[in-house]
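Trainee: next one to model:
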Amino acid sequence: MSFFSKLKESVAKRTESVTQKFVSGLSKTSSNLVGAMGSIFTGRSKIDEDLYEELEEVLIGADVGVPTTMHLVERLRQEVKARKIKEPSELQLVMSELIAELLEDDDEPSLQLNQDGMSIILFVGVNGVGKTTTIGKLAHKLKQEGKKVILAAGDTFRAGAIEQLETWGTRAGVDVIKQQAGSDPAAVIYDAIQAAKARQAEVLLCDTAGRLQNKVNLMEELKKVFRVVQREVPDAPHEVLLVLDATTGQNAMQQAKTFGQAVNVSGIVLTKLDGTAKGGIVIAIRHELDLPVKWIGLGEKADDLQPFDKEQFLHALFQEED
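Mentor: Reported below is the predicted structural model:
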């Protein structure tokens, strides 16, 4: 059975509505990346240096990134030699296999939850990436699963952040612990932990300020929040999710590296993937940062936040081939 046949068979076992969300949300990336690769592979009669150079341009243009692009092209060269491939038209299948190879370790659960008590999840990321919205959507999803959820309005820095989280809390039917704008974020998180313990909440989702990479004092503030969480619940936080905007491309990679130096990021939430043709950033994150992409945003509705599924991702990317 071919790679695409196996992929199609596996995806067929998933919920059709979710599959459609992936296909629709990744249509721009599929056209930009896979469509462009297909044009290269079917538009020439031989495999030569020009082909490899054009492929590099397409991969980098889809935000696969230079290091990951170089890795994929080198692996393609190796496979062409090992398999004695002569026809460029055969290379689309090989590239799909190589991309799948880079994502093969992305089988971690979308959330690491504490099975013996309350789970605390911190969300970090710069302003404008959709962090507060992501928290609201995840609260909605967890509430639908029957979990008791509390939100902590730890972003006391951005005007309107507290009110925005309260709006999402109301929609999801969950409590929001807050203080006044400008309050010490660590104090807000402390209050939220005490409230979550008292109310026997199962999950505490903590918002934090949208820190810019060059604001050292704000990074130090984030570390303080981290220390408070660890002091109050020794095995927490159970997840530190970095929210990145897929439309910002390689800038998102730099943000990931910076936040990774400040706190122990456990996974990535990639928002606005439906709004970009550069979804290759998913592949770059996995290869260059060795961090799992745990959730992706495929639209504006509450259920458009989806756990990352590598097979759905690959199926949506290579839908025309599949």
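Trainee: going forward, measure contacts and count neighbours with C-alpha atoms only.
Mentor: OK.
Trainee: please report how far K215 lies from N32.
Mentor: Using C-alpha to C-alpha, to the nearest Å, K215 is found at 35 Å from N32.
Trainee: okay, helices next: where are they in the stretch 1-150 of the chain?
Mentor: Here the stretch 1-150 of the chain has its helices, by DSSP state H, counting those that start in this stretch, at 3-11, 16-25, 27-29, 36-42, 49-61, 66-83, 91-102, 131-144.
Trainee: want to put them side by side, so please do this one too:
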Amino acid sequence: MINKQNFNIKKKHGFFNYLKKNLIRTTKNISQEIINLFKKKNIIDKELFNKLKETLIIADIDIHTTNKICNLTKKYAQKNKIQDSFKLYDYLKIEMLKILLPVEVPLIIKNKKKPFIILIIGVNGAGKTTTIGKLAYYFYKQNKSVLLASSDTFRAGAYEQLSTWSKRSHSILLENYKKKDSSAIIFDAISYSKKKQIDILIADTSGRLHNNIMLMEELKKITRVIKKNNNMCIDEVMLILDANIGQNSINQLKIFHDNIGITGITITKIDGTAKGGVIFSLANKFNIPIRYLCSGEKITDLNLFNAKNFINAIFINN
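Mentor: Coordinates of the predicted model:
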């Protein structure tokens, strides 16, 4: 049995170490390259900022966000007549932090009207089902009752995979009737949750190809069904993004958000990528809350996003 107190202590104090370990490749791609640049260039001039732009873009930060960071840093240097490149380096980190702070918004569970409904969406392979299991366990440790709805009717083995995570996370899994479509499964899950006074309903969906119009329309149908079920609302539409896809995540988020309306983001697989810089692009372009970061297969590998810890972990060795 896992000690709840120890779990909470780990969540509170272990996030920085968790990030430091899992952002090694991103750290090398961003801060190490930047620090090398500032070491070589003692003079603050046009060449320094041009090379800084190149470095940020290589780190998978889009050109618009890169220009914003560089322009603000340049203005600061000019206004304050900064000559020491390392003082400018410290300010650069502050500007990067400012981009992330507005999206550091934790998901608050309000149970004025049960259940609190979380709709999980994303493309195949992003880690939706694994994230659902981690979320369910995270809420279980907060003494919340959780029901899972497996409405991924396209992928073979989706129900069985979610069933395994349900057992591990101490949550309830609504039986998936194969003859029913996704909307019907979620409708039944809402009805069951209201009857049993379940705190949280987490609904899985098929791996939506963000450029497939038919599948996107079906996802819209799911949202309509939820809203029609006794005037229930979707409390959270959470998009799961794989950190490894880098700038492609911007296109995914845009299309999903335009069609469905995303209220929160969870970024997975941050341990295996050097493209963690895309988080700055996502924050700057969309200003949608980044709820969690996660990696690995452990059920506890899910952490609240914290902007300051993220920045400190990237620049820890510099």
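Trainee: re earlier: more neighbours: K215 and N32 of the first structure, which one.
Mentor: Ranked by neighbour count (other C-alpha atoms under 10 Å), K215 of the first structure and N32 place N32 first, with 21 against 9.
Trainee: counterpart of the more buried one in the second structure?
Mentor: Under the alignment by TM-score structural alignment, N32 of the first structure pairs with N29 in the second structure.
Trainee: what's the distance between the nearest residue to its match once chain neighbours are set aside and K53 of the second structure?
Mentor: Leaving aside its chain neighbours, N29 of the second structure sits nearest to A59 (5.6 Å; criterion: C-alpha to C-alpha, 6 or more residues apart in numbering). Counting by C-alpha to C-alpha, the gap from A59 of the second structure to K53 of the second structure is 10 Å.
Trainee: sorry, back to before: show me the contacts for the residue nearest to N29 of the second structure.
Mentor: Residues near A59 of the second structure by C-alpha atoms under 8 Å, 6 or more residues apart in numbering: 26, 29-30, 274-278.
Trainee: one more time with 10 Å, if that's ok
Mentor: A59 of the second structure sits next to 26-31, 33, 53, 246, 274-278 when contact means C-alpha atoms under 10 Å, 6 or more residues apart in numbering.
Trainee: any chance of the residues you listed in TSV, plus distance to S163 of the second structure?
Mentor: TSV is the format used below for those (distance: C-alpha to C-alpha, whole Å):
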residue	distance to S163 of the second structure
T26	34
T27	36
K28	38
N29	38
I30	39
S31	41
E33	44
K53	47
G246	30
A274	32
K275	32
G276	31
G277	34
V278	32
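Trainee: quick check: the aligned residue for A203 of the second structure in the first structure?
Mentor: Checking TM-score structural alignment: A203 of the second structure goes with C206.
Trainee: relative to Q115 of the first structure, which of the helices of the stretch 1-150 of the first structure is closest?
Mentor: helix 131-144 (14.7 Å; C-alpha to C-alpha).
Trainee: these two touch, right, the match of A203 of the second structure and T134?
Mentor: No: look at C206 of the first structure against T134 with C-alpha atoms under 10 Å: they stay out of range, at 11.2 Å.
Trainee: joint contacts of the two?
Mentor: Jointly contacting C206 of the first structure and T134 under the rule C-alpha under 10 Å, 6+ apart are F123.
Trainee: follow-up on the earlier one: now the helices of the stretch 1-150 of the first structure in CSV, with mean neighbour count and distance to G297 of the first structure?
Mentor: Formatted as CSV, those follow (neighbours: other C-alpha atoms under 10 Å; distance: least, C-alpha to C-alpha, whole Å):
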stretch, mean neighbour count, distance to G297 of the first structure
helix 3-11, 15, 19
helix 16-25, 18, 8
helix 27-29, 22, 14
helix 36-42, 18, 24
helix 49-61, 16, 21
helix 66-83, 15, 23
helix 91-102, 17, 21
helix 131-144, 22, 8
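Trainee: ok, which of those helices comes nearest D116 of the first structure?
Mentor: Of all the helices of the stretch 1-150 of the first structure, it is helix 131-144 that lies closest to D116 of the first structure, at 17.1 Å by C-alpha to C-alpha.
Trainee: how far apart are that closest one and its match in the second structure?
Mentor: Helix 131-144 of the first structure differs from its equivalent in the second structure by a mean of 0.7 Å after superposition (mean C-alpha distance after the TM-score superposition for the first structure).
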